[in-house]
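S.K.: Whatever this is, show me its structure:
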Amino acid sequence: MSPKRPTRPKTDTPDTTPVVRDTTPDTPTPPRLMPDTLIDPTLTHPAWQLPEPPVTRREMIEIYDLPAETHVRDITVQRPIGSYFLAPGLVNRLPPPDLLNGIRSAGRHAYVDLVEGGTVLIGPDTQNGMRARLSNELLASGPLLERVEGTLMWRPVLTENAPDAGTSQLFISRHRVPDDEQSTVPSKRPRLEETPWNGWSIDPQHATPGDIRVDGIQYKVIPRGDASDPIVYIKNPNHLIYDFDLLDRTLRLDPQQQPRGAIQVPPAQHWQIDPTLPFERPLTNYVSQYFPELSVTSLENVAFHQFLLANGANTATGSGLTLLRQTFNDWKAGNAHPRPQLADPLLMLPILPTSGSGAIRAIELPTPTPGGPLQRLDFDPALFRQEWLYSTTTQSAVDLKRFMATLLTRNGYAVFDPSPSNSFPALVFKRTGHDYVFFISLHRIRGRKINQTLNVDQHSASLRLHIQVGAAAAAAVIAAHATHKVVWLRGGPQTLANADDTVFIVRDGHARL
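M.R.: The predicted model follows:
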């Protein structure tokens, strides 16, 4: 006999438990923030989204009937071009632009550099025009782009949706509700020539000490910092506190919304706003332009530390923004830096502690952490793959010196010619803009520690220095040491079993003299 199949229980018995209908309104669930490692780096970080102003019940819109002969066109609101910018670490990995069309091809993907700064992925639209594209799109939907004639740069195209003299305008009025004291004021769409800060005005009764009035309009001002600085910065009142993240996010997504400088003009001492953008690109992009082979983590940590040094804290001040602008201008012009620690990442590094006793000490290398303290600089071998692969095949001290010398040169440093000595590899180098001299002892590190042997014979140290780095470099070190202008460093390739390969530089307090 076959086994008896179980019978399905009857379901026609009414449930005696009364059901009460839930009438409470649905509460939207806040979006879950994803870790950065799960987000496509070509997309916009969720934390970069600028807050939208809340819409209140009073903001009622009436659309008036238009004449039958009026031509109405649909206009698609696009993302700002900043939403398509690639992360600096990805841009550094792209090949140079093609000399014919300015396109940087990487496999089946095409990228272009924009005149106003930033690099975007591009692709064809339905009309075979080239538009900015997100990596998850089949057809590009971003702003239409064109190459600037005679250059390798591209720019957004002024499309037919831009307003012109023949375009009809849609009038919007705000109706007064019973408890509204303001009258109905018709308004129309802002013109393109209007300045971004036209919408930054505040009610004078909400002004605080330090806020300024320009042409009868009251503006919020970023805290001044140094009172002797004549420049103040007005800001969008929706941007409450300008820390590093808010400023960098604003520069990436909508640079027109960044603070603007203002200064008092004699003889009446009235305030005048400078229409020039204080910053042309995000802060990390400035660092990557002059230190192109730093890792993404080092770029972010250097830019953040630079912001802290300029402002004295993680809150922007007017004098701090001016210091940053001066530093970036000095980089561009090759000027001497009044504050070298703001301009050279190697001068920002702290002196690492040593452990051990006697003549043998050890330095524990810190782990590079995004958003962490700046304790080391790292250069990404993926950006100089051929040189890195060769360096891993040789144990020669001379080859190690040549490898590090070319790396430092590509990143803006002037290196004294390496000595032919094949023992105790070291280099001496400088950088335009300040008079500090860098001495770096080179190591190949497997693991996280540097073992160092301290000099015990100070009388023979200068003699060994000539052999180690060469006569010219040794003379520069001795002269700078007399004025306390030598920075003692250690660095070289580091390989770990559970981390990416890197070329590191740290600072120590042990003089080689």
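S.K.: Every contact and neighbour count from this point should use C-alpha atoms.
M.R.: OK.
S.K.: buried residues in the helix or strand hosting residue 251?
M.R.: Applying DSSP states H and E as the criterion places residue 251 in helix 244-253. By neighbour count with 16 or more other C-alpha atoms under 10 Å, helix 244-253 contains the buried residues 244, 246-253.
S.K.: Over to stretch 370-377?
M.R.: For stretch 370-377, a neighbour-count test (16+ other C-alpha under 10 Å) marks 374-377 as buried.
S.K.: Then stretch 232-246?
M.R.: Counting neighbours by 16+ other C-alpha under 10 Å, one finds that the buried residues in stretch 232-246 are 232-236, 239, 241-244, 246.
S.K.: Span of it from start to end?
M.R.: 18 Å (C-alpha to C-alpha, to the nearest Å).
S.K.: Residue 353 against residue 361, yeah?
M.R.: No: counting by C-alpha atoms under 8 Å, no contact exists between residue 353 and residue 361, whose distance comes to 9.9 Å.
S.K.: Work out for me the element the residue most central in space within the chain sits within.
M.R.: For the chain, residue 284 is the residue whose C-alpha lies nearest the centre (C-alpha atoms, centre = their mean; 3.0 Å). Using DSSP H and E, residue 284 sits in helix 283-290.
S.K.: Distance from the chain centre to that helix, please.
M.R.: 7 Å (C-alpha atoms, centre = their mean, to the nearest Å).
S.K.: From the contact counts, what lies against it?
M.R.: For helix 283-290, the contact count by 3 or more C-alpha pairs under 8 Å, 6 or more residues apart in numbering; DSSP states H and E identifies helix 88-91, helix 244-253, helix 296-311 as packing neighbours.
S.K.: Using a markdown table, lay out those helices together with distance to residue 131.
M.R.: Compiled in a markdown table, the helices and strands packed on helix 283-290 are given as follows (distance: least, C-alpha to C-alpha, whole Å):
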| stretch | distance to residue 131 |
| --- | --- |
| helix 88-91 | 18 |
| helix 244-253 | 17 |
| helix 296-311 | 27 |
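S.K.: Here is the second sequence; please produce its structure so I can put it next to the first one:
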Amino acid sequence: MAKPPKQIPPAGSSPPRPSTDTPHVNLDNVSNIRPGMHLPTGEPTLTGHSSSRTTEHDAGNRQPSVEVSEMLPRQPPHASGIAPEASPRPTSPVFIPAHLALRLTPAAASSQGIRRDGRERTYVDMREGTAMVHQHPDGRFQLTSASELTHSGFLVERIRGTNLWQKRQAITARRPHVDEPDTQADPGKRPRLNEDDASTDPAPLADKPSTIAQPLDLSNKPWRNWGQPTKPTGGQSVEIDGLHYPIVPQIVRSNTSIVCIKHPRFNPERFDAFEQMLVDDRTLQPRWAARGPDNQWRFTDHRLPFEKPLTQYVADAFECLSGPSARAVAKAMFRESRGAEVINGEGLQALSQTFRHWQDRAMPAHRHLADPLLLLPVQPIISDGTFGGRIVLPPTTGPSLQRVDFDPQKFSQQWSEYTAAPGAASLQKLFYNILVKSGYTVSPPDPSLLEHSLVFHREGLDSLFVLKLPLVSPGFIPRYTRPGSELTSSAARMTLDETGQQRLNALLAQDKVNYLVGGIQHPSPDQPTLFILREG
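M.R.: The predicted structure is shown next:
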């Protein structure tokens, strides 16, 4: 029996193709807010992408992965055939939800601020949120999403000295197609893509003016998106308008009026990280929430709690301090506000209140934070076989605050007057001018006081300071007089009226007199410094 002829397909046709659909890859014054006060209410406006469900993986010891297919629109199966020129160009990044961004590796773990999920896909933090990026072979980074095969986002670059990224304006404006080679770029003028030479200055703003003149515009209320629909299983939180917001740890009682809402991408625990955040992106800092008369929590969105780095607050209030001293004081305040290396909500409130006191005296300062000189530890007196012993000068920098130093370049006129006629009386006058310039009320210099002492105080602070100016030897200070002897001498008593003597006796009885020693040191021949430290 003859076989039927084979069916020959028409010319130009192609055999049937199997389905190859690519699977989609998944305040102003916070201390004045009390229970019972009326606070403005309003429905929060939620913006950004949200997901009704997320996929959980039994990852074991694997890094957590972020599944983003649930939050991005799927492309049609033929999308991979679209030419790059025809791909839609988004006008803004597609940000992943904040609670998923928490599952990425931290930006600080990469020299470029690159974050990764469990599948080694890359993400970057921008000021508005976290977005996926693709790195081209030539080193360029381009925004993309897990649901697209042709990368359609604009190019981005890292902001120098930070872990934040931004749109690469110059390149996108010159080239209409992001996938074209950069043949017209001048090799000598191309922006650097791998900026591994980020600033490592430990005190980047200590001697610089503040980088912000006015409070940031908070009208868009970005913290409205920090909440979660379900209560976190660990840590403290408060409920605001049906969402749960984690807070900086603190003791929350029935009469607690203020808490600090945490940003999903930042936990303000230690000084270095908190200070760097205030340098890089102040929008990551916690925000105040206040308890209303109905016992409900609400945001207080008048201003940022901290409008500049903590070091800058100190440098602005005490303008004669050296840069390292300003940072050391700020670090000591951060620690003493809590009494530990890790901050809490009450500590952040105490810091903010103290800085506001320095700026406008609108509220009282916490006494233990109100003045840098109160933060100084007492230096031990070492016996050297003489009457009184000596104090070894601590180093100008160290892990903790031991002394405060004043930079002569910040009072150059007074320093020039001293160097033109050096001497004990001139040194007393020099320190008098520095203390007045730093906001203290200082008694007129009296050469008859022991070791050319200066007596001064700060308005609103119930403390008295006595500064002795003895001769300073290289590396140490000889001590031949006891702390307090300058106040009990007949010369000192004669300068006080009856009211002054009564007040002095009361301060002595309450142990509110602080004894200081100061002088000039030359850590290097061409870099003198004036210092103050605390004795017994």
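S.K.: Now the TM-score, please.
M.R.: Once superposed, chain against chain, the TM-score is 0.61 (TM-score structural alignment, normalised by the length of structure 1); 364 aligned residues with a C-alpha RMSD of 4.2 Å.
S.K.: how far apart are the longest strand along structure 2 and its match in structure 1?
M.R.: Longest strand in structure 2, counting residues (DSSP state E): strand 513-524. Once the two models are superposed, strand 513-524 of structure 2 sits on average 1.5 Å from its counterpart in structure 1 (mean C-alpha distance after the TM-score superposition for structure 1).
S.K.: Contacts for that strand, please.
M.R.: 374, 427, 463-472, 474, 483-484, 507, 528-536 (C-alpha atoms under 8 Å, 6 or more residues apart in numbering).
S.K.: Please check these and keep the buried ones.
M.R.: Among these, those buried by neighbour count (16+ other C-alpha under 10 Å) are 427, 463-470, 472, 483, 507, 528-535.
S.K.: Return the subset of the residues you listed lying in helices.
M.R.: Residues of those located in helices (DSSP state H): 427, 507.
S.K.: For the buried residues of helix 244-253 of structure 1, give me JSON lines that also has distance to residue 219 of structure 1.
M.R.: Output for those, formatted as JSON lines (distance: C-alpha to C-alpha, whole Å):
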{"residue": "244", "distance to residue 219 of structure 1": "22"}
{"residue": "246", "distance to residue 219 of structure 1": "19"}
{"residue": "247", "distance to residue 219 of structure 1": "18"}
{"residue": "248", "distance to residue 219 of structure 1": "22"}
{"residue": "249", "distance to residue 219 of structure 1": "22"}
{"residue": "250", "distance to residue 219 of structure 1": "19"}
{"residue": "251", "distance to residue 219 of structure 1": "20"}
{"residue": "252", "distance to residue 219 of structure 1": "23"}
{"residue": "253", "distance to residue 219 of structure 1": "22"}
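S.K.: Show me which of those is closest to residue 314 of structure 1.
M.R.: residue 244 (6.3 Å; C-alpha to C-alpha).
S.K.: how about that closest one, what's its partner in structure 2?
M.R.: Counting by TM-score structural alignment, residue 244 of structure 1 corresponds to residue 271 in structure 2.
S.K.: Same check on residue 485 of structure 1?
M.R.: With TM-score structural alignment as the criterion, residue 485 of structure 1 matches residue 512.
S.K.: Contacts only, for its match.
M.R.: By C-alpha under 8 Å, 6+ apart, the contact list for residue 512 of structure 2 reads 462-464.
S.K.: could you redo the last one with a cut-off of 6 Å?
M.R.: Under the criterion of C-alpha atoms under 6 Å, 6 or more residues apart in numbering, the neighbours of residue 512 of structure 2 are residue 463.
S.K.: re the thing from before, flag every buried residue along the longest strand of structure 2.
M.R.: Buried residues in strand 513-524 of structure 2, defined by neighbour count with 16+ other C-alpha under 10 Å: 513-521.
S.K.: if we can go back for a sec, mean distance, the helix holding residue 284 of structure 1 to its aligned residues in structure 2?
M.R.: Helix 283-290 of structure 1, aligned to structure 2 and superposed, deviates on average by 1.1 Å (mean C-alpha distance after the TM-score superposition for structure 1).
S.K.: Look up how far residue 504 of structure 1 lies from residue 284 of structure 1.
M.R.: Relative to residue 504 of structure 1, and taking C-alpha to C-alpha, residue 284 of structure 1 is found at 19 Å.
S.K.: Ok, residue 487 of structure 1 next?
M.R.: Taken as C-alpha to C-alpha, the span from residue 487 of structure 1 to residue 504 of structure 1 is 16 Å.
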